[in-house]
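**Q** Fold the following and give me the result.
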Amino acid sequence: MDGVTLPPDLTAPDPDFDALDQSARRHVTGPEGRRIHWAEWGPADATPLVLLHGAYGSWPHFIRNINAFSNDHRVLVPDIPGYGLSDLPAPLSIAAIGEAVADGLVELIGNRPYRLFGFSFGGAIGGRLMLHHRDQITHAMLAAPAGIATAKVPPMKGVRFKQGEELVQALAFNLRSIMFARDETVTPQVIALQHRVSMAARLRVERVDWGEGLRAPVTDFPGHLSVIWGAADSFVGPAEMPDRPTWIKRWNPRAATHVIDNAGHWVQYEAADQVNDLLRAHIML
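**A** Sure, this is the predicted structure:
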């Protein structure tokens, strides 16, 4: 946040963030220039649970989920290439990013079975892992995943060169427009989190080659698959939302689908308890 002036309430210590940040174990995988940075929580010998964050994000996209699973899982969260501390990918494609993350995960866990949760852009990357590690992923949950259909683009405000309260208002507008269904979800904590992770982002999604999307990964996926959305997801038009579960079921009739009321795109934050319960039930199958 160097060079940017924020009001004091957005620079105050965040106990939730600080506790997770300080307790994380850190790893780096991949060759020089293609490094991927990982954060890890939980017992090292437990079943791995891999969480893949959304665009312009990092591990704080799961700030309300990590503790729910770190007692009995080895929770692993990469900074997806181009975000956080990780290097930019080459080429700029979902396929290349997915391959890099898959290779990095093998460095950390070998061929051990694992469970996967992918959010938004991370859902598209998760689809690539579902291809690379077809028989290694026992359970996959995709939340508001990119790669199903062309996304509706919600309005947003630019934040570059903004300072102080003007910056805070722009960040708050974007969170309401893009991420959340309810105004009360937009707190100083989440505004500060969003600013923290977005300032570290270098990969712009409009420059990425999206490839074939999720149809191939979802079709005939042999593990347990669940796909969830917030009912007010800003990237899906209201008339289109009923079609999303239908497409998933058409591609994989065994898949479970859930639409969560009163929640937006960042569903695992806004409806954390419901998503944590759904994920817990899913991995018990």
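
**Q** Every contact and neighbour count from this point should use C-alpha atoms.
**A** Will do.

**Q** for the nearest residue to residue 175 once chain neighbours are set aside, what are its contacts?
**A** The shortest distance from residue 175 to any non-neighbouring residue, by Cα to Cα, 6 or more residues apart in numbering, is to residue 186 (6.9 Å). Residue 186 is in contact with 172, 175, 176, 180, counting by Cα atoms under 8 Å, 6 or more residues apart in numbering.

**Q** Does residue 38 belong to a helix, a strand or coil?
**A** strand (DSSP: H, G, I helix; E, B strand; the rest coil).

**Q** Let me know whether it touches residue 76 as I believe.
**A** Yes. In this structure, residue 38 is within contact of residue 76 by Cα atoms under 8 Å, at 6.7 Å.

**Q** returning to what we had before: could the contacts of residue 186 go into a markdown table alongside neighbour count and distance to residue 57?
**A** Shown next, in a markdown table, are these (neighbours: other Cα atoms under 10 Å; distance: Cα to Cα, whole Å):
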| residue | neighbour count | distance to residue 57 |
| --- | --- | --- |
| 172 | 21 | 16 |
| 175 | 24 | 13 |
| 176 | 20 | 16 |
| 180 | 25 | 15 |
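
**Q** Taking these, tell me the two that lie furthest apart.
**A** Spanning the widest gap among the contacts of residue 186 are 172 and 180, at 10.2 Å by Cα to Cα.

**Q** those helices in the stretch 1-150 of the chain, which residues are they?
**A** Using DSSP state H, counting those that start in this stretch, the helices of the stretch 1-150 of the chain run over residues 15-23, 66-69, 94-109, 121-132.

**Q** please give me the structure for this one as well, since I'd like to look at both together:
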Amino acid sequence: MVFRRIGNGPPLLLLHGGHGSWLHWVRNVDALSARHTLWLADMPGYGDSGVPEGAQTLENIVGVLGRAVDQLLGESTALDIAGFSFGGLCAATLAAARPQVRRVALLGPGGHGLPRRERLGMLNWKDLPPGPERDARLHHNLAALMLHEPAHIDAMALALHRSACVNTRWRSKGLSRRALLPDALEILSQRQVPVLLAWGEHDVTAVPTQAGPALLAGASQMELVIVPNAGHWLQYEAADATDRLLLDWFAPA
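**A** Prediction:
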């Protein structure tokens, strides 16, 4: 596994989404690293990290991730974890298995098993060579899934999405569509680990006003925030609002 370490302060592990890399957090690094030592992972099978042996299961990817974090930080080191999309499911699962976790933030998490609200179908780009036509399909997919406002699909968003897609070798879709998150949230609730659930107002991977209350029902130490004017990739589309949200959530006790 490959990690980037940036900043100074209490450790904060950041996990990207499916078809992603550590650069899913590129617009948040400056603000968050002013108060935290950020550990930005390329999860197994993504970005610059290798593909783990064995089946593509949640247990496998989280097991590799957990062992890597223990090697880097030590098993007894308390840390905070934030995860986006599929990385949110991984973050919750890792936190449920690791005793030394202080707080967790899940942004547009996958694995909730509740209704989605896709507006546009995704286009296949893999059968095309690099060039304008492939970029047009990737641009379409950013609009269909990741970003709500067309103006926010800028050159950097397209470049990051292109690079992440090309370097994705782990298929998260089957895991993200299953109801795997509630079990991890139940464990975290029983352990009284504070969990933030955050969605962009226009996230197409869930209906936030339904998914949030359903996941929080009966849970303790959990909060729901819906970020206005943002789609699924809320930490990119509403970077300043997300920075404020996370800095407040992960502030020292």
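
**Q** Tell me the span between the first and last residue of stretch 123-139 of structure 1.
**A** One end of stretch 123-139 of structure 1 to the other measures 13 Å (Cα to Cα, to the nearest Å).

**Q** now what about it, what contacts it?
**A** 52, 54, 94-95, 97-99, 101-102, 111-118, 142-147, 213-214, 217-218, 221-225, 282-283.

**Q** hmm, try it at 7 Å
**A** With Cα atoms under 7 Å, 6 or more residues apart in numbering as the test, stretch 123-139 of structure 1 has contacts from 94-95, 97-98, 102, 111-116, 118, 142-143, 145-147, 213-214, 217, 223-225, 283.

**Q** Once you drop chain neighbours, what's closest to the residue nearest the centre of structure 2?
**A** The structure's structure 2 has its C-alpha centroid closest to residue 84; by Cα atoms, centre = their mean the separation is 1.3 Å. Residue nearest to residue 84 of structure 2 in three dimensions, not counting chain neighbours: residue 107, with 4.7 Å by Cα to Cα, 6+ apart.

**Q** what lines up against the one you found once you look at structure 1?
**A** Per TM-score structural alignment, the equivalent position to residue 107 of structure 2 in structure 1 is residue 143.

**Q** distance of the residue nearest to residue 84 of structure 2 from residue 16 of structure 2?
**A** From residue 107 of structure 2 to residue 16 of structure 2 the distance is 10 Å (Cα to Cα).

**Q** Same question for residue 178 of structure 2.
**A** 18 Å.

**Q** quick one, which of these two is more surrounded?
**A** Taking other Cα atoms under 10 Å, residue 178 of structure 2 and residue 16 do not tie; residue 16 has more neighbours (26 against 13).

**Q** residues touching the more buried one, list them.
**A** By Cα under 7 Å, 6+ apart, residue 16 of structure 2 lies in contact with 22, 24, 83, 84, 87.

**Q** nearest residue to the counterpart of it in structure 1 other than its sequence neighbours?
**A** In structure 1, the residue matched to residue 16 of structure 2 (TM-score structural alignment) is residue 53. Nearest residue to residue 53 of structure 1, sequence neighbours excluded (Cα to Cα, 6+ apart): residue 122, at 5.0 Å.

**Q** give the contact list for the equivalent of the one you found over in structure 2.
**A** Aligning on TM-score structural alignment places residue 122 of structure 1 opposite residue 87 in structure 2. Neighbouring residues of residue 87 of structure 2 by Cα under 7 Å, 6+ apart: 15, 16, 17.

**Q** Against residue 179 of structure 1, how distant is the match of residue 16 of structure 2?
**A** Distance of residue 53 of structure 1 to residue 179 of structure 1, computed by Cα to Cα: 13 Å.
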